[in-house]
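In: this one's structure only:
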């Protein structure tokens, strides 16, 4: 990508869901878009990203795959190779404003238009923090003083936050399916998954239920034993037969779930919104508080599939969970539309 061929819109994604939401954002637009994949190292995420990249190319987008974490020198090589395009792009689209990689890229660009597409429930926290002028911190990070790395990176993070704040010379749009607060000057555009519904389905609906996994154990929020017990109880109560693994769930935990629950563990090759829309899918989809309780009802609009969400009991939280965790997770469930709430679990 040289200066002469710099696209009008440059999109940076680090997850399959971010790339899906770039496709959703671009669905009704005619922008000249190049998607830059800042590839992670996790094999499952990489696999899903490659499949999503194929879909993006099929929709006429240019996709540039960067091994952005391929070794100590990879970030410098990636940023150096993108610097010219960053300076020339008229619009920057990002999926994760909390990403240090993305924050560093934002300090280089002089684009007049910035767009943040959903990366899940974190979007809710991003808008709130932006409105309050706070530093950008993921909701599941433990409270208290910032660490040494946070302090070193603070000037870059502060500069990125300023770039993400609307001004007389810069517009900021948030494209989201999540219920978000408003921030001064920020344009919020609803994502109703029109691209997904036009591209796939409607799905064949099977009997019974499917269960959606979460990475709350991996992020240190929920105790592993409590989580396994909750999955067992949900599966028994609702006749679930399949467990759709989150891409960040550990192999060890998934093996334990398979042994102790008898569920078929499915590692999706695409984001769950596309898997569900393509089908086959259970008549009931069971989930803990997560992005899918907001996105699946939109992706499955017009079908007979019911989405049910089970609240996180405070007793399931680990001693290391952020003080904000319980309130945030309750808010994810409480603001979800068109879902059935499961207030309690039967005893195992």
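Out: Cool, the structure landed. Since this is a predicted model, take the numbers as computed values, not measurements.
In: okay, CA-based contacts and neighbour counts for the rest of this
Out: Noted.
In: who are the neighbours in contact with the residue nearest to residue 238 when sequence neighbours are not counted?
Out: With sequence-adjacent residues excluded and distances taken as C-alpha to C-alpha, 6 or more residues apart in numbering, residue 238 is closest to residue 209, at 6.5 Å. By C-alpha atoms under 8 Å, 6 or more residues apart in numbering, the residues touching residue 209 are 238-242, 282-286.
In: one more time with 6 Å, if that's ok
Out: Listed by C-alpha atoms under 6 Å, 6 or more residues apart in numbering, the contact set of residue 209 reads 240, 282-285.
In: now these as JSON lines including neighbour count, secondary structure and distance to residue 170?
Out: Formatted as JSON lines, the contacts of residue 209 follow (neighbours: other C-alpha atoms under 10 Å; DSSP: H, G, I helix; E, B strand; the rest coil; distance: C-alpha to C-alpha, whole Å):
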{"residue": "240", "neighbour count": "24", "secondary structure": "strand", "distance to residue 170": "49"}
{"residue": "282", "neighbour count": "24", "secondary structure": "strand", "distance to residue 170": "45"}
{"residue": "283", "neighbour count": "18", "secondary structure": "strand", "distance to residue 170": "45"}
{"residue": "284", "neighbour count": "22", "secondary structure": "strand", "distance to residue 170": "44"}
{"residue": "285", "neighbour count": "26", "secondary structure": "strand", "distance to residue 170": "41"}
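In: Next up, a structure to set beside the first:
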């Protein structure tokens, strides 16, 4: 699916609500909300409420504030829940529709427009659930919910599906969605709008690392989806012919970071900023290597004009643990297939 950017000069349609709020829990959600606001077609003023207690989110807010936030957007002090800032806006940017905080607010919410922004693989999973013929609980993949959480997830699905039928749900994404999924979403009343990070690309270029090869870190070891030993061996192998920069995933822990900090030829970058922000200064001499992830797609879109090569490497079968369901493995393989025809 071809990505198209929205003109920065576009404005919210006459008569549309002009104020939006956003509850963000991850750096990617924050970047996605900034791009949605910058597009100009959803709201003229946006208030972003970050979740408290998220260190990477604090770092990202600080970096983006220093760079200069888009006009009409303000970041509020962090809070543990979204409810108190939702009631007086006409548009709600939703980053994680599987979040219990979001669902509890959603089911008691008045009718408004909802704009769902990217939150990694969860965006595709959510769109598939909302596009089904019958309502299914909004539950995270690979998670077994309690009966109470399933009931909350079902109520949230019913609310969003009703809003979609009324033309009040948009998905704003950088991901290449399969055409059948876009068709199913349209049939459910969901509008899909794609972008290519025009606001982020408008910022002054970031610094370029001295290393020519960059490895994107993965949280799959911490999540128990792949074994640590082969993953660490793969990363260190990348440094066999020259130094590499390892950009850790925000959820990685000591199981991967401690060995890599001691590995010859591997420089582990500080955690905090998302790859889309920290690596936007890469150029044609750089090569990014990663296991399948949404960051692969977003970096391809972001760095295409610089000629940077971004390569997704399939996960070898012996790496997987028993916790990695076949459907998850198949879904991740789409991020490898999508690189065909790209630089």
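Out: Received the coordinates, thanks. Computed from a predicted structure; not experimentally measured.
In: Could you quantify their similarity as a TM-score?
Out: Put the two chains on top of each other and the TM-score (TM-score structural alignment, normalised by the length of structure 2) is 0.82; 315 aligned residues with a C-alpha RMSD of 2.6 Å.
In: So what does the residue nearest to residue 238 of structure 1 match up with in structure 2?
Out: Aligned counterpart of residue 209 of structure 1 in structure 2: residue 213 (TM-score structural alignment).
In: Show me what residue 306 of structure 1 aligns to in structure 2.
Out: By TM-score structural alignment, residue 306 of structure 1 lines up with residue 309 in structure 2.
In: Return the residues in contact with that match.
Out: Residues near residue 309 of structure 2 by C-alpha under 6 Å, 6+ apart: 287, 343.
In: same thing but 7 Å
Out: 286-288, 343 (C-alpha atoms under 7 Å, 6 or more residues apart in numbering).
In: Tell me the one of those nearest residue 84 of structure 2?
Out: residue 288 (41.3 Å; C-alpha to C-alpha).
In: SS state for residue 53 of structure 1?
Out: helix (DSSP: H, G, I helix; E, B strand; the rest coil).
In: dump the residue contacts of the residue most central in space within structure 1.
Out: Residue closest to the mean C-alpha point of structure 1, counted by C-alpha atoms, centre = their mean, is residue 119 at 2.9 Å. Each residue near residue 119 of structure 1 by C-alpha under 7 Å, 6+ apart is listed here: 17-18, 95-96.
In: Scan the residues you listed and report the most crowded one.
Out: Each of those was scored for neighbours by other C-alpha atoms under 10 Å, and residue 95 scores highest at 28 neighbours.
In: Trace that residue over to structure 2, please.
Out: By TM-score structural alignment, residue 95 of structure 1 lines up with residue 95.
In: didn't that match look like it was pressed against residue 120?
Out: No - Residue 95 of structure 2 lies out of contact with residue 120 (C-alpha atoms under 7 Å); the separation is 9.7 Å.
In: Among the contacts of residue 119 of structure 1, name the ones in helices.
Out: 17-18 (DSSP state H).
In: Just send the contacts of residue 119 of structure 1 back as a markdown table, with distance to residue 164 of structure 1 too.
Out: Formatted as a markdown table, the contacts of residue 119 of structure 1 follow (distance: C-alpha to C-alpha, whole Å):
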| residue | distance to residue 164 of structure 1 |
| --- | --- |
| 17 | 21 |
| 18 | 17 |
| 95 | 12 |
| 96 | 12 |
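In: Can you tell me which of the contacts of residue 119 of structure 1 is nearest residue 295 of structure 1?
Out: Distances from residue 295 of structure 1 to those, taken by C-alpha to C-alpha, are shortest for residue 17, at 10.7 Å.
In: re earlier: quick check: the farthest pair among the contacts of residue 119 of structure 1?
Out: Greatest spacing in the contacts of residue 119 of structure 1, by C-alpha to C-alpha: 17 and 96 (10.5 Å).
In: and the end-to-end length of stretch 200-209 of structure 1?
Out: Taking C-alpha to C-alpha, to the nearest Å, the first and last residues of stretch 200-209 of structure 1 lie 21 Å apart.
In: Same question for stretch 164-183 of structure 1.
Out: OK, stretch 164-183 of structure 1 end separation, C-alpha to C-alpha: 11 Å.
In: Which positions in that stretch come out as buried?
Out: 164-166, 170-180, 183 (16 or more other C-alpha atoms under 10 Å).
In: One more: stretch 140-158 of structure 2?
Out: Residues of stretch 140-158 of structure 2 classed as buried: 140, 149-150, 152-158 (neighbour count, 16+ other C-alpha under 10 Å).
In: hey, where'd the strands end up in the stretch 201-343 of structure 2?
Out: Using DSSP state E, counting those that start in this stretch, the strands assigned to the stretch 201-343 of structure 2 run over residues 213-216, 244-247, 266-268, 287-290, 309-312.
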